[in-house]
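**Student:** Below: sequence and its predicted model.
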Amino acid sequence: MDAPDRNAAASKPPITVRLSSPRGFCAGVERAIRTVEETLAHYGAPVYVRHEIVHNVHVVSRLAAMGAVFVEDLADAPADRPVVFSAHGAPKTAHDEAERRNLVKIDATCPLVTKVHNETRRHIAAGRRVLLIGHENHPEVIGTMGQAPAGAVTLVQSENDARLLPPTDAALAYVTQTTLSVDETRGVIAALKDRFPQIHGPAREDICYATSNRQAAVKAAASGADLFVVIGSSTSSNSVRLVETALQAGAVNAVLTDDAATFDWKLCEEANTIGLSAGASAPEELVEEFLEYLAGMRMVIIESVETATENIVFKSPFRLAS
């Protein structure tokens, strides 16, 4: 990425940036990152982390430089070093393996994901089959399905999936992945309730507050925008959903980018108004870097679009809380 040309910026018409808020880190992501940092401080490096602690390349790279080692299989974690479980949650078999090997296990699973795990186990214990609304192969979905015996949880990815489920006399319940599109999930739930009127659902929706808040802020900023930019990694489900939300809310174009360095700046050349947000695992400094570079191309007029205020903080895991 070349340095911005400040002189060129002064000669071009200004560009309005509708800056969505809330954006960026949520309480679960902050807790997970803090957990790895505190574990490194307490135990020293290396500290092993099962899966990427959160889905953001910058966060993972920074923690790796500090001494975190990211593994997909606990077999790659030695018995004499602590292992942190990622924010996305893990199947019961992974927890069982860590206990069998007597690993120092530190669980950074987001408390809102743990809520879904607990709901799933309660439904199974009550004799219900569980329908999980989510995306196949996402680590959170793998973790939730892994809370129950094989075959006890059925994945439902769309309204069409819901409509095609075979009739049954079995007691049913549904839970959802926490990072889904609020609007899309609402349609799937409606289809399930239409198909199975007696189905049990959560007392409070499973989609997390941060996902809902960020989507609402994007909706408020996207209508009529020439371009909407979401900063986040392609592996981040909630970031991908923000791009979809922007398009559905009326943005002419919407893109996901890791950072200013990888963004296609030609997209801004003809734009008069752009929206800007960041996924729940994207650091705020990436937003600042994007705005700084944009200000080198065009004079920037910031319009803050704030739809909620967040003040939630999750405590560190029990092993580190004291």
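**Tutor:** Received the coordinates, thanks.

**Student:** use CA for all of it now, contacts and neighbours both
**Tutor:** Will do.

**Student:** For the longest helix along the chain, enumerate the helices and strands it packs against.
**Tutor:** Secondary structure assigned by DSSP state H gives helix 27-43 as the longest helix of the chain. Helix 27-43 makes packing contacts with strand 47-50, helix 57-66, helix 318-321 when contacts are defined by 3 or more CA pairs under 8 Å, 6 or more residues apart in numbering; DSSP states H and E.

**Student:** here's the one I want to compare it with:
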Amino acid sequence: MSESTVGASLPMVVDTHHRPLRSLRLSVTDRCNLRCQYCMPEEEYVWLPRENVLSFEEMQQLAGYFADLGVDKVRLTGGEPLLRRDLSRLVRLLLQDRRITEIALTTNGILLADQIQDLYEAGLHRVTVSLDTLRPERFRQLTRRDEFARVIEGIESVGKTGFTGLKLDTVAIRGFNDDELVGLIEFAKHYRAEVRFIEYMDVGGANDWSLAKVLSRAAILEQLTQHYGPIVALPARDAAPAQRFQLPDGTTFGIIPSTTTPFCATCDRSRVTADGMWYLCLYASNGQDLRQPLRAGASPDHMRALIRAGWEARRDRGAEERKSLERSGLRNGKLIGIDQLREDPHLEMHARGG
């Protein structure tokens, strides 16, 4: 256990927009077993060197330094995090720090049924599964893999194991799955899950994003209102990215409107890649290397000072800045060129956890 996990937390830090550091997205691998068109549309990528990938003990140590400065929620991401062997051991290590009150996992679900019991016994709190369609042929078209049945098996395993609060994340794409919104909500009801519809985001650069493909919050609500009747907006919960709504029968669902209605003003999240690069915003093009000082034996005080200084200087409002380009007609250009992505794999979604 690192020194940072046993001492009292320091005063919470805030950035230049008075946003606290509360939530850490910890990517455990950049590898994935799908090739979704909106995230990893190419078959081959430049991967992070394996010798640079942090051990679970190093991740525990870094998480402890973040907890010293106010982080109490950790989300394990990838790539596909379940590709990292023995992930339940990392959960156990992180939970040794009692200041971390929630550990969640975002997964594509393919390997979930095989590992869900170990994760539950390790103390994982919540599971989110990505599910963009209920049609096997569409799934194959979107992911270029024939794994739909295993994803459904993974979803079924969550409730059987004892987890509650299952969430299903759906990237809503106009012209692709915009005719499945009702079906996805009904599917979620069956598994006592909550769907979160995510507006298609223009991050990375390898994908074929365009504003015309974005199914907006307004369009989602209009379609669901036509089917279900009046929909009620629920009060906001902390800095959670999803705006939550309730159907007439009490069913709840969420919308993450990052593209049309950015929530930068309340964003309390930062991201550490599997090789220890720290990014303050999903749209950020530059990160800070935490692996080098960690492995060089930097003191806990030095590591905390690095993180504190980085967060206190944070000005990022990436989604708002991208939206501002709409007025000048520049938003449909790729955020980052493909050649630049090949030179620096950190710039893609699969490396920094989405």
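**Tutor:** Alright, I've got the coordinates. What you are looking at is a predicted structure, and each value in this text was computed from that prediction instead of being measured.

**Student:** Quick check: TM-score for this pair?
**Tutor:** Put the two chains on top of each other and the TM-score (TM-score structural alignment, normalised by the length of structure 1) is 0.31; 174 aligned residues with a CA RMSD of 6.8 Å.

**Student:** still on that earlier bit, tell me the angle of the longest helix of structure 1 relative to helix 57-66?
**Tutor:** Following axes from the mean of the first three to the mean of the last three CA atoms, to 10 degrees, one obtains 10 degrees for the angle between helix 27-43 of structure 1 and helix 57-66.

**Student:** Provide the secondary structure category for residue 230 of structure 1.
**Tutor:** The assignment at residue 230 of structure 1 comes out as strand when based on DSSP: H, G, I helix; E, B strand; the rest coil.

**Student:** Look up how far residue 221 of structure 1 lies from it.
**Tutor:** Using CA to CA, to the nearest Å, one obtains 12 Å as the distance from residue 230 of structure 1 to residue 221 of structure 1.

**Student:** and what of residue 241 of structure 1?
**Tutor:** Using CA to CA, one obtains 15 Å as the distance from residue 241 of structure 1 to residue 221 of structure 1.

**Student:** And these two? Which one has more around it.
**Tutor:** residue 221 (29 against 21; other CA atoms under 10 Å).

**Student:** Quick one: residues contacting that one.
**Tutor:** Contacts of residue 221 of structure 1 were listed using CA atoms under 8 Å, 6 or more residues apart in numbering, and they are 18-20, 275, 305.

**Student:** With respect to residue 114 of structure 1, which of the residues you listed is nearest?
**Tutor:** For the contacts of residue 221 of structure 1, the closest approach to residue 114 of structure 1 (CA to CA) belongs to residue 20, at 28.0 Å.

**Student:** who's in contact with that closest one?
**Tutor:** Contact criterion CA under 8 Å, 6+ apart gives 214, 217-218, 221, 275-277, 304-306 as the residues in contact with residue 20 of structure 1.

**Student:** rerun at 6 Å
**Tutor:** When contacts are counted by CA atoms under 6 Å, 6 or more residues apart in numbering, residue 20 of structure 1 touches 217-218, 277, 305.

**Student:** Verify the contact between residue 169 of structure 2 and residue 188 for me.
**Tutor:** No - in this structure residue 169 of structure 2 lies outside contact range of residue 188 using CA atoms under 6 Å: 10.6 Å.

**Student:** And residue 60 of structure 2, how far from residue 67 of structure 2?
**Tutor:** Here residue 60 of structure 2 is placed at a distance of 10 Å from residue 67 of structure 2 (CA to CA).

**Student:** who's more crowded, the two?
**Tutor:** The residue with more neighbours, out of residue 60 of structure 2 and residue 67 and counting by other CA under 10 Å, is residue 67; that gives 28 against 24.

**Student:** Show me what counts as buried in the helix or strand the more buried one falls within.
**Tutor:** When secondary structure is defined by DSSP states H and E, residue 67 of structure 2 falls within helix 56-68. Under the neighbour-count criterion of 16 or more other CA atoms under 10 Å, helix 56-68 of structure 2 has 56, 58-68 buried.
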